[in-house]
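> Let me see the structure of the following:
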Amino acid sequence: MGEKITFCKGGGCTAKLGAGILSRVLERLPKGKQDPNLLIGYDSKDDAAVYQVSDDIAIVQTLDFFPPMVEDPYTFGKIAATNALSDIYAMGGEVKTALNIVCFPEQMDLNILGEIMRGGSEKVIEAGGTLAGGHSINDTDVKYGLSVTGVVHPKKIYPNNGGRPGDKLILTKKLGVGIICMANRVQEASEEAMREAIASMTTLNKYAAEICRKYEIHACTDVTGFSFLGHLHEMMDGTLSCRIDGSSVPVFPEALEAADEFLLTAAGQRNRNHVQDFVKFVNVPFAMEEVLYDPQTSGGLLVAVSAGHAKALLQELCDAGLPAAIVGEVTEKETAEITVEM
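As a prediction, this is how the structure comes out:
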């Protein structure tokens, strides 16, 4: 429709507070009385909260919003909603309702806001959910996202830390959208690279999650602002290790080219600072390291699946048109928590 959003300083999941800062704040909060029905809370570093309401139903709650990382308001709305809906799928749940979260300058053209919310609404409908309301405030910058409620069977929840030695690790989307969006901000990304990145960021993880339900999944997370390695670190949970085949990790080629030109994000460097002590690189080029630390907006699912099911799951994901790959395996705890080799 021609309207543009002025870029914010850090859009998408690059705008997240760093994991190190966040953990220092969260660990100081009063916990209160433990509720046995709260199956997963913020203290587990998982993707969403899960609260059991009956023997066969648990509620999954999540919230995500951020500033724009693309100029087109409608596209931004779709990306923000796809990203917010993702945590429901990462927990093994189904989307039921969503509420809009809007920060918008009153003096800005309201047609822009309408396009953002139209994009978001379309993704909620595609997810099979209902947009049930929301909240808006007058702000100096544009921010948009969703609070989402889903449901899951209490015995079919995907924790992010339930991996077992021998599990194969499967990633369902390519890495590098943070670097590509950064390159685009300084007019250094090709139109084709941005089209591919936007197509990835607007693909619901619903389709991958529906396929995963047929297989023995021990752990799952979605790769977002803390990067592939950051979320992998959370999956290992201090009790496991993993070996990653860097040459198998799906990556946008132009992200590697941009990283070689040092078109990097501050959030990527925060991720490196937070996780690097847990990572051992063997023959991994600098650009690939940067992609593995790159904050992803609306990234794919990272799944720990039993070794016997991995090939069949991968085949079905690829048949569905997803750029999925087996990227490594979970091991018993080793000296290096995460070893990446190429």
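> Please count neighbours and contacts with C-alpha atoms only from this point.
Fine.
> Give me the most central residue, this structure.
residue 224 (2.9 Å; CA atoms, centre = their mean).
> quick one: secondary structure of it?
coil (DSSP: H, G, I helix; E, B strand; the rest coil).
> another one to check against the first:
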Amino acid sequence: MGPTDLSDALAGFSQPDDPNLLVGIETSDDAAVYRVTDDIAMINTVDFITPPVDDPYWFGQISAANSISDVYSMGGKPLTALNLVMFPSKHLDMGVLRDILRGGHDKVHEAGASLVGGHSVDDNEPKYGLCVNGVVHPDRILTNAGAKPGDALILTKPLGSGVLFNAVRAGKYEFSALERETLPTIASLNRTAMEQALKYDIHACTDVTGFGILGHSLEMALGSNTNIYIDYRSLPFYTGAPEMYKRGETTGSNKANRALVARNRLAMSIELRSFEEELLYDPQTSGGLLLALPAEQAGLLLKDLHDNGVGVAAQVGEVTDEHVGLTVR
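This next block holds a predicted model:
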């Protein structure tokens, strides 16, 4: 669903008033956080997707990594996961379902969490994801609402997965190239990135997923009451993504993501061609973390990320105390 449709549907609902609910829906954060004791807060999140690729094992891995990422983006550790399965059992071989679940199982195991059950229904199209539970210390929760003026922004994965998935379906991009150059990064956990980030004074974090880099940056700007500058020429893109937009490919989410950003203040201080601008709205599946931290620590974190295998991480912008909104330069 488009973000504006969803926000309209939720408009007017009462907010929980439990004092132990430390993070709810008020800033569109990545997960809920509930204090259990003075030292333990529980992270709850759920996510499921339709197949971004036809290969069922890759589908399972990507979806599981996408679901688990929300726990990492809150600064937490995933503990348990429950499968969410929608599958056309009368039309697809059950071996396909087994491979989807195997992909999810392997990714949960890689995260050090336990897969403990789930729920399934028969459906017209396969859908798969996880409900993930994790923990974090109540005093060390990361949210999308803590960015401070003077912070630098670091992104830990490239952008452009949405248009590449669509291009493969349309026969405009080879799956073999996607599998070789892109899928290993998309399916990778954000675990290492967060482990390195927690060594520093991270003020805010979100993972960049379906609303694109501008949509999730906007949520951080609104939650933090700041202006976020995005340096377009510093953004990393997956191989082939700019070319696909240049050739006229797009996604079903770009228009909705653009509408979300258009409801707020966006300044474009760089002249971009139309296909370059589309990359700002490209929906990500299992995207990277967007981290806000003091500018003087950014270089050190980038070095740690690169030294520990997150070689695509890049500094992509900064936070200021100007008008609340976004600036692309």
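> what's the TM between chain one and chain two?
TM-score of the superposed chains, computed with TM-score structural alignment, normalised by the length of the second structure, equals 0.95; 323 aligned residues with a CA RMSD of 1.3 Å.
> hang on, the earlier thing: kindly state which residue of the second structure is aligned to the residue nearest to the centre of the first structure.
Counting by TM-score structural alignment, residue 224 of the first structure corresponds to residue 209 in the second structure.
> Find the nearest non-adjacent residue to that match, please.
Nearest non-adjacent residue to residue 209 of the second structure, counting by CA to CA, 6 or more residues apart in numbering: residue 284, 4.3 Å away.
> Let me see the contact set for the one you found.
Taking CA atoms under 8 Å, 6 or more residues apart in numbering, we find residue 284 of the second structure in contact with 159, 160, 161, 162, 208, 209, 210, 211, 212.
> Repeat that for residue 180 of the first structure.
189, 193, 194, 197, 254, 255, 258.
> Which of those fall in strands?
Using DSSP state E, the subset of the contacts of residue 180 of the first structure located in strands is empty.
> what about the aligned partner of residue 290 of the first structure in the second structure, neighbour count?
Residue 290 of the first structure maps onto residue 278 of the second structure when the alignment is built from TM-score structural alignment. By other CA atoms under 10 Å, 22 other residues sit near residue 278 of the second structure.
> In the stretch 151-300 of the first structure, what residue spans correspond to strands?
In the stretch 151-300 of the first structure, the strands defined using DSSP state E, counting those that start in this stretch lie at 168-171, 217-222, 241-245, 279-282.
> so residue 326 of the second structure, which of the three states?
strand.
> I'd say it and residue 220 touch.
No - using CA atoms under 8 Å, residue 326 of the second structure is not in contact with residue 220, being 9.8 Å away.
> Neighbour count: these two, which is higher?
Neighbour tally, residue 326 of the second structure and residue 220, criterion other CA under 10 Å: the higher count belongs to residue 220, 30 against 27.
> Pull the contacting residues for the more buried one.
Residue 220 of the second structure neighbours (CA under 8 Å, 6+ apart): 144, 145, 146, 147, 204, 206.
> Going through the contacts of residue 180 of the first structure, which ones are buried?
Among those, those buried by neighbour count (16 or more other CA atoms under 10 Å) are 189, 193, 194, 197, 254, 255, 258.
> Quick check: the farthest pair among these?
197 and 258 (13.6 Å; CA to CA).
> Mind putting the contacts of residue 180 of the first structure into JSON lines with distance to residue 267 of the first structure?
Conversion of the contacts of residue 180 of the first structure to JSON lines gives the following (distance: CA to CA, whole Å):
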{"residue": "189", "distance to residue 267 of the first structure": "19"}
{"residue": "193", "distance to residue 267 of the first structure": "21"}
{"residue": "194", "distance to residue 267 of the first structure": "20"}
{"residue": "197", "distance to residue 267 of the first structure": "18"}
{"residue": "254", "distance to residue 267 of the first structure": "19"}
{"residue": "255", "distance to residue 267 of the first structure": "15"}
{"residue": "258", "distance to residue 267 of the first structure": "16"}
